[in-house]
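Participant: okay, sequence plus prediction incoming.
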Amino acid sequence: MTSMLKDLSDAGVSVWLDTLSRGRIKSGSLSELIRSRRVVGVTTNPTIFRDAISHGMEYEVQMSELAVRGVSAEEAVRTVTATDVRDAADLLRPAFLVSPAGQDGRVSIEVDPHMAHDTTATIAEARHLTWLVDRPNTYIKIPATEAGLPAITETIAQGISVNVTLIFSLARYRQVAEAYVAGLEKARAGGLDLSQISSVASFFVSRMDTEVDRRLDVLGTSEAGALRGRAAVANARLAYEAFEEAFSGERWNRLHRAGANKQRPLWASTGVKDKAYAATKYVSGLIAPDTVNTMPEATLLAVEAQEHAAGRDLRSTYDEARADIEAIERLGISYAEVVRQLEDEGVAKFQESWDSLLTATESRLEACTRRLHTWP
């Protein structure tokens, strides 16, 4: 085991993999990452599944069976993705069983992002996906939109564990934490066992630098250049400060005494977009207990290749993080405008990826149907 991966685990950072495919499951690749690289969770999104279904021959038999039944592309997507998530959850079940309160060993599956602005549909989809996957170590991914917030509360109240995704702003993060706590209070009032309910809040990291750096480059000053690559880590560090505030005090302590689990921050989008930055930038800069870092495989391998974790515990960096955000705003770059843009773009990108996933699935179904019709 390499030192940096061990350093992360020792610091209370759970290492998750931000990709999934049937080929990875069948080949033993996922099992190997679990065994040798401390991977204790998996996240997915429509783009990941689109790429897997488009190119993976491992889906051929199931696609042929779905084609024979004449199912829609939407039903096929739910069936195929639920199968992969279920199989990955089974591989991660040992990690789930030994994790405190079963917070690791989890696999996430996303509601249709076209429901991002429909509270009722999101709740119904979360219930359906929970039934379809039928594994206790599953997270249902719900986007942190305004309509998503009450859906998070109600889904948690029904005892369904949730991965809240597409969080960019500190204000939205605080609303997400509130939605989770409110859901736990409703669950407790309904007589549910709070220890069986879990959640993570996926705070997106690298996209913040991408947008802020673009605006800094437009300014083109030396002062602007000195702030490149500082916004994303600063934003995430301040989110952790908000996490500490949200999960303390008497209101939280009452729930904790009843068995409730903290909603851990999950650092998402941790692959660097700018090659000028170290491949481990969004890992080594965000080390703190009770966090998850979900990494693309390339980032995981870069972490593995590094001898020790270069960063310090982020709890000592709050003042520095605030100073970075304030310096960026003094240059005329509005934090509120950036995070609002990133949320809107994030939902739109996931919707586009979902549509692309449906198109890829439809193509596979049509190809299977044509082959079936040409059989002697």
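Facilitator: Perfect, I can see it now.
Participant: CA atoms for contacts and neighbours, from now on please.
Facilitator: Fine.
Participant: buried sites along stretch 272-280?
Facilitator: Buried residues in stretch 272-280, counting neighbours by 16 or more other Cα atoms under 10 Å, are found at 272, 279, 280.
Participant: what's the closest of those to residue 333?
Facilitator: Distance to residue 333, by Cα to Cα, is smallest for residue 272 among the buried residues of stretch 272-280, at 21.6 Å.
Participant: wait, that closest one sits on residue 295?
Facilitator: No. At 10.3 Å, residue 272 does not count as touching residue 295 under the criterion of Cα atoms under 8 Å.
Participant: what's in contact with the helix or strand encompassing residue 53?
Facilitator: Using DSSP states H and E, residue 53 sits in helix 46-55. Helix 46-55 is contacted from outside by 19-22, 59, 81, 110, 350, 353-354, 356-358, 360-361, 364, using Cα atoms under 8 Å, 6 or more residues apart in numbering.
Participant: ok, those vs residue 342, which is closest?
Facilitator: When the contacts of helix 46-55 are ranked by distance to residue 342 (Cα to Cα), residue 350 comes first, at 12.0 Å.
Participant: could you measure from that closest one over to residue 297?
Facilitator: 20 Å (Cα to Cα, to the nearest Å).
Participant: try residue 232
Facilitator: Residue 232 is 21 Å from residue 297, by Cα to Cα.
Participant: neighbour count: the two, which is higher?
Facilitator: Higher neighbour count among residue 232 and residue 297: residue 232, with 26 against 15, using other Cα atoms under 10 Å.
Participant: my guess is that one meets residue 208, correct?
Facilitator: Yes. With contact defined as Cα under 8 Å, residue 232 reaches residue 208; the gap is 5.0 Å.
Participant: okay, helices next: where are they in the stretch 51-200 of the chain?
Facilitator: Along the stretch 51-200 of the chain, counting by DSSP state H, counting those that start in this stretch, helices occupy 60-69, 73-98, 119-133, 148-157, 170-189.
Participant: okay, these, which one's buried deepest?
Facilitator: helix 148-157 (a mean of 25; mean count of other Cα atoms under 10 Å).
Participant: tell me the angle that helix makes with helix 170-189.
Facilitator: 30 degrees (axes from the mean of the first three to the mean of the last three Cα atoms, to 10 degrees).
Participant: same for helix 148-157, what does it pack against?
Facilitator: Other helices and strands packing on helix 148-157, by 3 or more Cα pairs under 8 Å, 6 or more residues apart in numbering; DSSP states H and E, are helix 119-133, strand 138-143, strand 162-167, helix 170-189.
Participant: got a list of contacts for that helix?
Facilitator: 116-120, 122-123, 126-127, 142, 161-162, 164, 175-176, 179-188, 190, 197.
Participant: try this one next to it:
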Amino acid sequence: MTDTARATTALDTLSAAGVAVWLDDLSRERLRTGNLADLARTHRVVGVTTNPTIFASALSKGNAYDEQLAELAAAGVETEAAVLDITVDDVREAADVLRPVYDESGTVDGRVSLEVDPRLAKDADATLAQARELWSRIDRPNAFIKIPATEDGLAAIEGAIADGISVNVTLIFSLERYRKVMEAYLSGLEKALAAGRDLAPIGSVASFFVSRVDAAIDPKLDELGTPEAKELRGKAAIANARLAYAAYEEIFSGERWAGLAASGAQPQRPLWASTGVKDKAYPDTMYVDELVVTGVVNTMPEATLLAVADHGQIRGDSVSGTEQESAAVIEALRGVGIEIDDVTEALEAEAIRKFEASWTELLETVSDGLARAAGNGSTEEAGQ
């Protein structure tokens, strides 16, 4: 079936509703086989996000990285430098695949994200230094540097934007932190403008995590076991995200933003992250179907992407006008003894720990690969 003859899917409807469809995955195999280009052509994929977990998984499977590992081992490259070489190469290649999307969208989409070392999350200066290094090494205008939205990360986010570096702000769970992220973005743009930078190419998304909120709150509701608690299962994450969109609308319709927009700035789009359903009792497309509104990004693991294409229920805007209803959900949670701010604070700490663990796993995987490559090289030379 030709591209023009393919059946319309829910992804087409989602895209038409103004939601940018991004893939939450990247691997060299996906690049080499042309899979990413195929998804861009057939599944409306217009961006890619990565994280240490994704790269650790990619490197542990198959042999797509063997040639580069052999080259790095022969050159005596240390493990941490090798990790940066490998991940930068993948992101640069993916950015080239999506460059036509970037150009056609007026620099809005076609973006590919690479995260700073999560071990730097509490060091703003070191985070900003690595953001500058990664931005320079990738050397593609459609890259995003991912910086965690920790308290210390906020200064690095502002500094990176001021430098003209496009940023994907990640690991946002709470509304309070999200407001600080938007403040950091606006302040960074103001500094960039004062320095004479062209604001138009500077892009940013704010990655607001969704499913992990329900995964943390639902067990608390189950433990309570009351009818009121049971009624709230599966509602917290969507309500939290919808309130985040209301905050976005408030900030990006104000006078401060209007002045920056007049100077060519792009809004910092909300990005729904962690959209794979963790509880099989829920529809597997729930965190896509229920968060449809123009001007946002939804980054999906491949399983969710394919599920939406197959049976997503996109019924138009499912966010606008829900602020009061969403606030009532948060208040009802408080009524049964669950403070969402406590939950989101714990989720941020947990997420940093998990990404640090994934980074360690990535380092170990690359270290093992370098050792194998060096051993194979020695064996081959001995046999010559």
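Facilitator: Ah, there it is. All values reported here derive from a predicted model rather than from experimental measurement.
Participant: residues in the second structure aligned with the helix holding residue 53 of the first structure?
Facilitator: Using TM-score structural alignment, helix 46-55 of the first structure corresponds to residues 52-61 of the second structure.
Participant: now residue 300 of the second structure: how far from residue 364 of the second structure?
Facilitator: Distance, residue 300 of the second structure to residue 364 of the second structure, by Cα to Cα: 27 Å.
Participant: which one of the two is surrounded by more residues?
Facilitator: Under the neighbour definition other Cα under 10 Å, residue 300 of the second structure and residue 364 were set side by side, and residue 300 has more, 26 against 16.
Participant: among the contacts of helix 46-55 of the first structure, which one lies nearest to residue 264 of the first structure?
Facilitator: residue 110 (18.1 Å).
Participant: count the neighbours of the aligned partner of that closest one in the second structure for me.
Facilitator: Under the alignment (TM-score structural alignment), residue 110 of the first structure pairs with residue 115 of the second structure. Neighbour count of residue 115 of the second structure, defined by other Cα under 10 Å: 22.
Participant: quick one: list the elements packing against the strand or helix carrying residue 208 of the first structure.
Facilitator: Residue 208 of the first structure is part of helix 206-219 when elements are defined by DSSP H and E. If you count contacts as 3+ Cα pairs under 8 Å, 6+ apart, helix 206-219 of the first structure packs onto helix 222-226, helix 231-246, helix 335-373.
Participant: dump those into CSV; add distance to residue 38 of the first structure as well.
Facilitator: Below are these laid out as CSV (distance: least, Cα to Cα, whole Å):
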stretch, distance to residue 38 of the first structure
helix 222-226, 35
helix 231-246, 23
helix 335-373, 28
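Participant: how far away is the closest residue to residue 56 of the first structure other than its chain neighbours from residue 109 of the first structure?
Facilitator: Among residues not flanking residue 56 of the first structure along the chain, residue 23 sits closest, at 6.7 Å (Cα to Cα, 6 or more residues apart in numbering). Distance, residue 23 of the first structure to residue 109 of the first structure, using Cα to Cα: 18 Å.
Participant: can you check residue 181 of the first structure too?
Facilitator: Residue 181 of the first structure is 22 Å from residue 109 of the first structure, by Cα to Cα.
Participant: residue nearest the centroid of the first structure?
Facilitator: Centroid check for the first structure by Cα atoms, centre = their mean gives residue 202 as the closest residue, at 4.8 Å.
Participant: any idea which element the corresponding residue of the second structure for that one lies in?
Facilitator: In the second structure, the residue paired with residue 202 of the first structure is residue 207, using TM-score structural alignment. Element membership of residue 207 of the second structure, judged by DSSP H and E, is strand 204-209.
Participant: what residues does stretch 26-40 of the second structure touch?
Facilitator: Contacts of stretch 26-40 of the second structure (Cα under 8 Å, 6+ apart): 45-46, 48-50, 54-55, 58-59, 64-65, 90, 93-94, 97-98.
Participant: let's see 7 Å
Facilitator: Applying Cα atoms under 7 Å, 6 or more residues apart in numbering, the contact partners of stretch 26-40 of the second structure are 45, 46, 50, 54, 55, 58, 64, 90, 94, 97.
Participant: ranking these by neighbours, who comes first?
Facilitator: Busiest of the contacts of stretch 26-40 of the second structure [other Cα under 10 Å] is residue 46, holding 28 neighbours.
Participant: from residue 356 of the second structure, how far off is that one?
Facilitator: Residue 46 of the second structure is 28 Å from residue 356 of the second structure, by Cα to Cα.
Participant: try residue 314 of the second structure
Facilitator: 36 Å.
Participant: cool, residue 92 of the second structure as well?
Facilitator: In terms of Cα to Cα, residue 92 of the second structure sits 23 Å off from residue 356 of the second structure.
Participant: what's the match for residue 231 of the first structure in the second structure?
Facilitator: Residue 231 of the first structure maps onto residue 236 in the second structure, by TM-score structural alignment.
Participant: excluding chain neighbours, what is closest to that match?
Facilitator: Per Cα to Cα, 6+ apart, closest to residue 236 of the second structure is residue 214, 5.9 Å.
Participant: count of residues packed around residue 226 of the second structure?
Facilitator: 11.
Participant: got the contact list for the counterpart of it in the first structure?
Facilitator: Residue 226 of the second structure maps onto residue 221 in the first structure when the alignment is built from TM-score structural alignment. Taking Cα under 7 Å, 6+ apart, we find residue 221 of the first structure in contact with no residue.
Participant: just to revisit the earlier point, adding distance to residue 34 of the first structure and secondary structure, write the buried residues of stretch 272-280 of the first structure out as JSON lines.
Facilitator: Formatted as JSON lines, those follow (distance: Cα to Cα, whole Å; DSSP: H, G, I helix; E, B strand; the rest coil):
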{"residue": "272", "distance to residue 34 of the first structure": "23", "secondary structure": "coil"}
{"residue": "279", "distance to residue 34 of the first structure": "21", "secondary structure": "coil"}
{"residue": "280", "distance to residue 34 of the first structure": "20", "secondary structure": "coil"}
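Participant: of these, closest to residue 99 of the first structure?
Facilitator: residue 280 (25.3 Å).
Participant: what does residue 134 of the second structure align to in the first structure?
Facilitator: Under the alignment (TM-score structural alignment), residue 134 of the second structure maps onto residue 129 of the first structure.
Participant: same question, residue 189 of the second structure
Facilitator: Using TM-score structural alignment, residue 189 of the second structure lines up with residue 184 in the first structure.
Participant: where's its match relative to residue 114 of the first structure, distance?
Facilitator: Relative to residue 114 of the first structure, residue 184 of the first structure is positioned 26 Å away (Cα to Cα).
Participant: what is the burial count for residue 123 of the second structure?
Facilitator: Counted with other Cα under 10 Å, residue 123 of the second structure comes out at 16.
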